[in-house]
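Undergrad: For reference, the sequence and a predicted model appear below.
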Amino acid sequence: MSRSNDDPRRQVQVLPERIGNVADSEFPGHYPGEDHSWNLQKFKKNLICSIQRLTPSTVEFDLVGVDASIANALRRVMIAEIPTVAIETVYVWNNTSIMQDEVLCHRLGLIPLKIDPRELVYKKSANSAPHDRDTVVFDLRVRCDKKDGSKGETDPKKMYHDSNVYTGMLQWQVNEDQRKRMGGEAPRPVDPDILLVKLRPGQMVDMHCFANKGTGADHAKFSPVATASYRLLPHIKLRGPIPEEHQEKFQKCFVPGVIAIKEDEYGSPQVVVENPRKDTVSREVLRHKEFEGLVELSRIRDHFLYNVESAGQYRPEELIPEAIDILLKKISDVEVGLDKLFEDDATAA
């Protein structure tokens, strides 16, 4: 899902107070002459959230009109506080592969699992007995044997049965209550083709795996995103016309697509800013004396460009609402705590 640069929903007014210099140390709320008193109607008017690109695994969107602290809180919640389900405990009955038990168990823990965490509860403690409400069980039993009639072959896949152990070989221990809660969908790895270990004839792995609900704050294996980052929208201001003999050089100082050379109404070539989103703010243009005073590089300090890649447990478009719900719950918890504090103070008085 993408939108062109001509889409009016993407046209954001660039006010002088919204622009910050690339190298300065200013931050929102500390600009002389600005009014930062809270106004809900003004906030609603300036707030923009626009999806720029959506694929099965990634989402790119713009968030405009919020403070950097809010933008960063959203990013950190996506990384560390949206719950997922991952393998937490592994019982190794047999492992004669070349890989040590600890390493193989660690690899199992890092497998992204397609399990809806909203249908499970957190385990009470590490020592509590597993229950179908908090634990999903998988078995991994694979043995490598030599194929008949494989003499002369050199390809292990043609020589042996199950020479490679993949995530798709994890077998869910069927639990009908769990199946019903999850809408009839069986728990499984997100990707069935992740290589876990290689085996040779006579070697085998036999493991019993317990998966539990957790968050990225507990361990990175629970994080639902591979990447979650944002950057500020670059702002390139031309302070004067670029001489025709230097226009191509000026254009090459930026990433392709940022600067274009177009004819004006009189047929003369002029430099225009085509797409500042592609700019990496390399400041290469500032190295050349012929462009001194002709261009100003800055960033719009409340226009955030997000890039979020899902690890597969959630669809990418689900991550933002989940993060917002968690932020709202945190705010509600703070409100409850403040109300109780004021009640205690009133009672004491």
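TA: Alright, I've got the coordinates. Worth saying up front: this structure is predicted, and the values here are computed from it rather than measured. Numbers count the residues shown, from 1 in each chain.

Undergrad: can we go C-alpha only for contacts and neighbour counts from here?
TA: Noted.

Undergrad: Only the buried residues of the longest helix anywhere in the chain, if you could.
TA: Identified as the longest helix of the chain according to DSSP state H is helix 316-348. The neighbour-count criterion (16 or more other C-alpha atoms under 10 Å) identifies 316-317, 319-320, 322-323, 326-327 as the buried residues of helix 316-348.

Undergrad: Adding distance to Phe291, write the residues you listed out as JSON lines.
TA: JSON lines is the format used below for the buried residues of helix 316-348 (distance: C-alpha to C-alpha, whole Å):
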{"residue": "Pro316", "distance to Phe291": "42"}
{"residue": "Glu317", "distance to Phe291": "42"}
{"residue": "Leu319", "distance to Phe291": "43"}
{"residue": "Ile320", "distance to Phe291": "42"}
{"residue": "Glu322", "distance to Phe291": "47"}
{"residue": "Ala323", "distance to Phe291": "44"}
{"residue": "Ile326", "distance to Phe291": "48"}
{"residue": "Leu327", "distance to Phe291": "46"}
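
Undergrad: Go through those and name the one nearest Arg301.
TA: Ile320 (20.8 Å; C-alpha to C-alpha).

Undergrad: secondary structure element for the nearest residue to that closest one once chain neighbours are set aside?
TA: Spatial nearest neighbour of Ile320, chain neighbours left out: Met78 (7.4 Å); criterion: C-alpha to C-alpha, 6 or more residues apart in numbering. Element membership of Met78 [criterion: DSSP states H and E] is helix 68-80.

Undergrad: hold the first one in mind and look at this next one:
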Amino acid sequence: MASLSYYAGGEFMNFPYDSEPRRPRIQVTHATKELVKFTLRDTDVSMANAIRRIILAEVPAMAIELVEMEENDTVLFDEFIAHRMGLIPLSSHGVGDIPPDDGVTLSKDCCQGECQACTREFRVDITNYEDKVLTVTHFDIQQDTPETRQFERADWGEKKQVRCCPFRNEAVDEETDRRENGIIITKMKKDQRLKMVCKAKKGIPKFHAKFMPVATCVMNYEPIVTVNHDVANGLTLDEKIEFVKACPRKVFELDIEDTVQVARHGDCIFCDECTAKAREFGKRDLCSAQMDSSIFHFTVEAVTPDGPRTAYDVVRAAFRILDYKLSLFMQDAYGDDIDHYLPQERDKPPN
């Protein structure tokens, strides 16, 4: 989250609570599996930061929690390999966001052991028989064996199945895909063997960073950048060029008449280089860079195109979780029953 401009001044929260209620509005500007950008308007930083924190810390995903090492002849310790296995992303599109969802149950709320409702299993059993170094990647993890199928849900489609990410790219050959997209687990010399059983559980990033469903989530205030042309016209051409070059994001530029204009106000990062240059010229009123603390621009990036969860799936889950938390608050504070919640799918009518 961007910090407030020190020289330009500003307020941390200036939403007029006394005169109007908050009516948040969302405008999605970009939405793909890998990247989502949206703008949140007509609210304050408390609501915007709540959404950001939920995206980063409370959207659930699957990750390997338990590794049973049966044989390890590699140069890496068992604990080191177990740690690497835990960080391999697992597709978690059917994991469920809130209790009403028919997803995976948290282990603490289930059988305290291993069952279809709370556990998925993966196996690794690979031996290097060739006289060269073998690179073991996540493509070597066995995901469809008689042992692993006992934890599969028969009522789940292929989209909801928990699989290691990224998936196999059929557009390239297997060797190229392994080399360019495979997540390296370890390397083995001839006659070395690695055999282990991995159990995946559901969790949230508050428990451990391996459950993080996104690569990053950032928000920025809407910049309000202005130039006082009466003051700017008093600068020499060299001073105008020096002022324009002072901005590292090229927010300002000179037009055909050598007048300073705000060309890209959305690129402003509130670094105050422009106001510092204005003070250097002895013209404090030359420009200002402030924040509109009722408009927030979000950028959410997925870990891989295949998962753990797509970027738009994470954003939708964050709003569902926030809505459910507010419903729980209303239930505890006022005794209101929770009779509805936001739908899991876009085309599904609310319950």
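TA: Here it is on my side, so go on. Note that the structure is a prediction, hence the values are computed from the model and not measured.

Undergrad: Got a TM-score for the pair?
TA: With the length set by TM-score structural alignment, normalised by the length of structure 1, the two chains reach a TM-score of 0.78; 297 aligned residues with a C-alpha RMSD of 2.5 Å.

Undergrad: Do a quick rundown of the strands in the stretch 251-351 of structure 2.
TA: 252-254, 260-262, 287-302 (DSSP state E, counting those that start in this stretch).

Undergrad: how about these, which one is nearest Ile184 of structure 2?
TA: strand 287-302 (19.7 Å).

Undergrad: Does the residue nearest to Ile320 of structure 1 touch Pro224 like I think?
TA: Yes. With contact defined as C-alpha atoms under 8 Å, Met78 of structure 1 counts as touching Pro224 (7.3 Å).

Undergrad: So what does Arg163 of structure 2 match up with in structure 1?
TA: Pairing criterion TM-score structural alignment: the partner of Arg163 of structure 2 within structure 1 is identified as Arg188.

Undergrad: How many residues are close by its match?
TA: Neighbours of Arg188 of structure 1 under the rule other C-alpha atoms under 10 Å: 19.

Undergrad: mind checking how far the residue nearest to it when sequence neighbours are not counted is from Asp191 of structure 1?
TA: Once flanking residues are discounted, Arg188 of structure 1 sits nearest to Lys114: 5.4 Å by C-alpha to C-alpha, 6+ apart. Separation of Lys114 of structure 1 from Asp191 of structure 1 (C-alpha to C-alpha, to the nearest Å) stands at 9 Å.

Undergrad: Just the helices from structure 1, written as ranges.
TA: Counting by DSSP H, the helices of structure 1 are 40-46, 68-80, 101-109, 156-159, 176-181, 247-252, 316-348.

Undergrad: I'd assumed Ile111 was in contact with the match of Arg163 of structure 2.
TA: No. With contact defined as C-alpha under 8 Å, Arg188 of structure 1 does not count as touching Ile111 (9.9 Å).

Undergrad: re earlier: quick one: residues contacting the residue nearest to Arg188 of structure 1.
TA: Counting by C-alpha atoms under 8 Å, 6 or more residues apart in numbering, Lys114 of structure 1 makes contact with 187-190, 312-313.

Undergrad: counterpart of it in structure 2?
TA: That one, Lys114 of structure 1, aligns with Ser91 by TM-score structural alignment.

Undergrad: In structure 2, what sits opposite Cys144 of structure 1 in the alignment?
TA: Using TM-score structural alignment, Cys144 of structure 1 lines up with Asn128 in structure 2.

Undergrad: swap that for Gly293 of structure 1, sorry
TA: Match for Gly293 of structure 1 (TM-score structural alignment): Asp285.

Undergrad: so how far is Ala209 of structure 2 from its match?
TA: 46 Å.

Undergrad: Same question for Glu174 of structure 2.
TA: Taken as C-alpha to C-alpha, the span from Glu174 of structure 2 to Ala209 of structure 2 is 30 Å.

Undergrad: how about the nearest residue to Gly240 of structure 1 once chain neighbours are set aside, what does it touch?
TA: Counting by C-alpha to C-alpha, 6+ apart, Gly240 of structure 1 lies nearest to Leu294, which is 5.2 Å off, once chain neighbours are set aside. Contacts were defined as C-alpha under 8 Å, 6+ apart; by that measure Leu294 of structure 1 touches 238-242.

Undergrad: Leu35 of structure 2 -> structure 1?
TA: Checking TM-score structural alignment: Leu35 of structure 2 goes with Thr58.

Undergrad: wait, what's in contact with that match?
TA: Counting by C-alpha under 8 Å, 6+ apart, Thr58 of structure 1 has contacts 307-310, 316.

Undergrad: Columns distance to Arg53 of structure 1 on top of those, output as CSV?
TA: As requested, the contacts of Thr58 of structure 1 are exported to CSV (distance: C-alpha to C-alpha, whole Å):
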residue, distance to Arg53 of structure 1
Asn307, 9
Val308, 10
Glu309, 12
Ser310, 14
Pro316, 11
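
Undergrad: quick one: which of the helices of structure 1 is nearest Ala129 of structure 1?
TA: Comparing the helices of structure 1 by C-alpha to C-alpha, helix 176-181 comes nearest, at 16.9 Å.

Undergrad: Run the chain-centre distance for that closest one.
TA: 29 Å (C-alpha atoms, centre = their mean, to the nearest Å).

Undergrad: same thing with stretch 220-239 of structure 2?
TA: Relative to where its chain is centred, stretch 220-239 of structure 2 has its mean C-alpha point 36 Å off (C-alpha atoms, centre = their mean).

Undergrad: Give me the distance between the two termini of it.
TA: Start-to-end, stretch 220-239 of structure 2 (C-alpha to C-alpha) is 30 Å.

Undergrad: Could you list the residues in contact with that stretch?
TA: 1-2, 240, 258-262, 265-266, 268-270, 283, 285-298.

Undergrad: Buried members of these into PyMOL, please.
TA: The PyMOL command for the buried members of the contacts of stretch 220-239 of structure 2 (criterion: 16+ other C-alpha under 10 Å) is given here:
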select buried, resi 240+260+261+262+265+266+268+269+270+283+286+287+288+289+290+291+292+293+294+295+296+297+298
